[in-house]
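Engineer: no FASTA, just this:
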């Protein structure tokens, strides 16, 4: 008879789905604008006023909003955002400027930049003419950062972003932490004896925290979820993980991984069952974690 062959999904493809590594990181220096339209009018329109401009910046599903600068047609924001870029053809950086108003914010122009172009150039620092409006331009500095699986550039990167002892959590990123949360085993039971907990995992690095989905009535939860954290300085920051029982709001165990440990691991990756502290005697959590140094290559 006729055989229908089903192509098997390769181990490699599964590994990539389970551990998606971004193609790059886009660092957006949202610097200043000039010659924007004055949208606020006074005295029944006789006096042309200023605008209170701000920007909305989008890359994929990541959205950033700048602060508002009052009464200024040449605002200087000097803000920086960092966005993950995955393998998407035609992915764009999309920017819209608005004038903040009590009722409805007025549109001051937009800009679309093809990320393929930024990736090719590595660094773009220029004034862009705003679209869909008669006047106005926007000054951006865009850096395409590649993800390096080794520490050779880390010290230079730390110097470049002025990584500082005092603000281990603030400022630009030198690295990306990619985390695959697989599962946990032998979690202690919830408050009621013999009842299974509803485990949820809270992960944090410095001020940045993320949370897994809740799994119900199990001490063997399987999550299979991916997370990423921007890291300012992996030499002095820790990944903190806590498993909590969502039902009784109590801790089922925790774990601290100094990121410096990853700097010395092969491929800057660790994949293992970690023993949980303050938990049952054989309570473990299975994770794969990797660091990638964010490097601005010269063209």
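Structural biologist: All right, it came through fine. Keep in mind that this is a model prediction, so the values were computed, not measured.

Engineer: switch to C-alpha atoms for all contacts and neighbour counts from now on
Structural biologist: Noted.

Engineer: Would you map the strands across the stretch 51-200 of the chain?
Structural biologist: 53-59, 62-65, 76-85, 92-99, 106-114, 123-129, 137-148, 175-185, 199-205 (DSSP state E, counting those that start in this stretch).

Engineer: now for the fourth one, which elements pack on it?
Structural biologist: In other words, strand 92-99. strand 53-59, strand 106-114 (3 or more Cα pairs under 8 Å, 6 or more residues apart in numbering; DSSP states H and E).

Engineer: Buried residues of the last one, list them for me.
Structural biologist: Burial within strand 106-114, assessed by neighbour count using 16 or more other Cα atoms under 10 Å, is assigned to 106-111.

Engineer: Show the contacting residues for residue 270.
Structural biologist: 262, 288-290 (Cα atoms under 8 Å, 6 or more residues apart in numbering).

Engineer: ok, second structure coming up, stack it against the first:
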């Protein structure tokens, strides 16, 4: 892919050079060409990704597809999954509307007994914390979800989000085979969550499966444009990324299913030194 991007960018830069008065020999023109190459390379990467995605979708075959060997097998009782929703001073109504929608979708599949939901709060504002507690109580009462949806607010809010997840893993991680970390505004369908667990059960050496998030419910014009773009072009670029990454994937930090045992064993890293550019505590 790099060869294609660089080759295409060099050809485009050469064409750009011919239209400049000094044929790219002046300092200002060299600066213009340098910026042009950087920006064109970004466009070229998108072009080759979309092109390969188009061919993948056209062929309807992907030898690296992880779901090709997965049927509709029932989930065994031991394959329990925790859905984690780390929050900190968030819009309470939005958070719990998303949790409610996810739980209701799970129940429609008949597989909700294999899932528990943990709302992990690091909220510092006491007024928002009271709203969170009340919203959790109302939701559990309305849906009969006591014992399935749990709310926990940390008193010692250390290490921010990574510390929140670390605390969950230490306290309750051994009870679950998988976990899915959601953003505060994430909503996942029960069908998608069930499929993720089924894929993990079939591919026992896979540690993480990343979904491809899509925007929804946006309000302003720019956000609506982004939402439209993800709906139309999202599958194309996702297929293209899958082609170039040979079945591997980026981890985007949320909406992915993770095998908990190896995660707890290997992925709790020491804090980065203060002098590091990305210093602090984190979980990869």
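Structural biologist: It's in. Everything numeric in this text was worked out from a predicted model, so none of it was measured.

Engineer: now what about the TM-score between them?
Structural biologist: Scored against TM-score structural alignment, normalised by the length of the second structure, the superposed chains reach a TM-score of 0.23; 106 aligned residues with a Cα RMSD of 6.0 Å.

Engineer: about what we covered before: the helices and strands packed on strand 92-99 of the first structure: which one's closest to residue 244 of the first structure?
Structural biologist: Checking these against residue 244 of the first structure by Cα to Cα gives strand 53-59 as the closest, at 32.6 Å.

Engineer: and the closest one with strand 92-99, angle?
Structural biologist: Angle of strand 53-59 of the first structure versus strand 92-99, following axes from the mean of the first three to the mean of the last three Cα atoms, to 10 degrees, is 160 degrees.

Engineer: residues of strand 53-59 of the first structure that come out buried?
Structural biologist: Result for strand 53-59 of the first structure [16+ other Cα under 10 Å]: buried residues 53-55, 57-59.

Engineer: Would you confirm that residue 6 of the second structure contacts residue 40?
Structural biologist: No: in this structure, residue 6 of the second structure is not within contact of residue 40 by Cα atoms under 8 Å, at 9.6 Å.

Engineer: I'd like the distance between residue 254 of the first structure and residue 230 of the first structure.
Structural biologist: 21 Å (Cα to Cα, to the nearest Å).

Engineer: ugh, wrong one, residue 13 of the first structure
Structural biologist: Residue 13 of the first structure sits 25 Å away from residue 230 of the first structure, going by Cα to Cα.

Engineer: Do a quick rundown of the helices in the second structure.
Structural biologist: For the second structure, the helices defined by DSSP state H occupy 2-18, 27-59, 92-109, 126-143, 160-172, 190-202, 221-244, 260-266.

Engineer: ranking the ones you listed by burial, who's on top?
Structural biologist: helix 190-202 (a mean of 20; mean count of other Cα atoms under 10 Å).

Engineer: so what secondary structure elements neighbour that helix?
Structural biologist: Helix 190-202 of the second structure packs on helix 92-109, strand 256-259, going by 3+ Cα pairs under 8 Å, 6+ apart.

Engineer: Next, format the ones you listed as a markdown table and append distance to residue 56 of the second structure.
Structural biologist: A markdown table is the format used below for those (distance: least, Cα to Cα, whole Å):
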| stretch | distance to residue 56 of the second structure |
| --- | --- |
| helix 92-109 | 30 |
| strand 256-259 | 23 |
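
Engineer: Relative to residue 262 of the first structure, how far out is residue 238 of the first structure?
Structural biologist: 10 Å.

Engineer: swap that for residue 115 of the first structure, please
Structural biologist: Following Cα to Cα, the distance that separates residue 115 of the first structure from residue 262 of the first structure is 30 Å.

Engineer: circling back: dump the buried residues of strand 53-59 of the first structure to JSON lines, plus distance to residue 223 of the first structure.
Structural biologist: Listed next are these as JSON lines, based on distance: Cα to Cα, whole Å:
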{"residue": "53", "distance to residue 223 of the first structure": "43"}
{"residue": "54", "distance to residue 223 of the first structure": "39"}
{"residue": "55", "distance to residue 223 of the first structure": "36"}
{"residue": "57", "distance to residue 223 of the first structure": "31"}
{"residue": "58", "distance to residue 223 of the first structure": "29"}
{"residue": "59", "distance to residue 223 of the first structure": "27"}
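
Engineer: so which of the contacts of residue 270 of the first structure comes closest to residue 175 of the first structure?
Structural biologist: Using Cα to Cα, residue 290 comes nearest to residue 175 of the first structure of those, at 10.1 Å.

Engineer: and that closest one, how many residues sit next to it?
Structural biologist: Using other Cα atoms under 10 Å, residue 290 of the first structure has 23 neighbouring residues.

Engineer: do residue 140 of the first structure as well
Structural biologist: Other residues close to residue 140 of the first structure by other Cα under 10 Å number 19.

Engineer: Contact partners for it?
Structural biologist: Taking Cα under 8 Å, 6+ apart, one finds 28-32, 124-128 in contact with residue 140 of the first structure.

Engineer: can you give me the helices for the first structure?
Structural biologist: Under DSSP H, the first structure gives helices at 11-18, 115-121, 154-160, 260-263.

Engineer: helices or strands next to the third one in the packing?
Structural biologist: In terms of contacts (3+ Cα pairs under 8 Å, 6+ apart), helix 154-160 of the first structure is packed against strand 284-295.

Engineer: Report all helices and strands that the strand it packs on contacts.
Structural biologist: strand 137-148, helix 154-160, strand 175-185, helix 260-263, strand 269-275.

Engineer: can you list the ones you listed in a markdown table and add distance to residue 42 of the first structure?
Structural biologist: Converted to a markdown table, these look like this (distance: least, Cα to Cα, whole Å):
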| stretch | distance to residue 42 of the first structure |
| --- | --- |
| strand 137-148 | 25 |
| helix 154-160 | 47 |
| strand 175-185 | 49 |
| helix 260-263 | 58 |
| strand 269-275 | 61 |
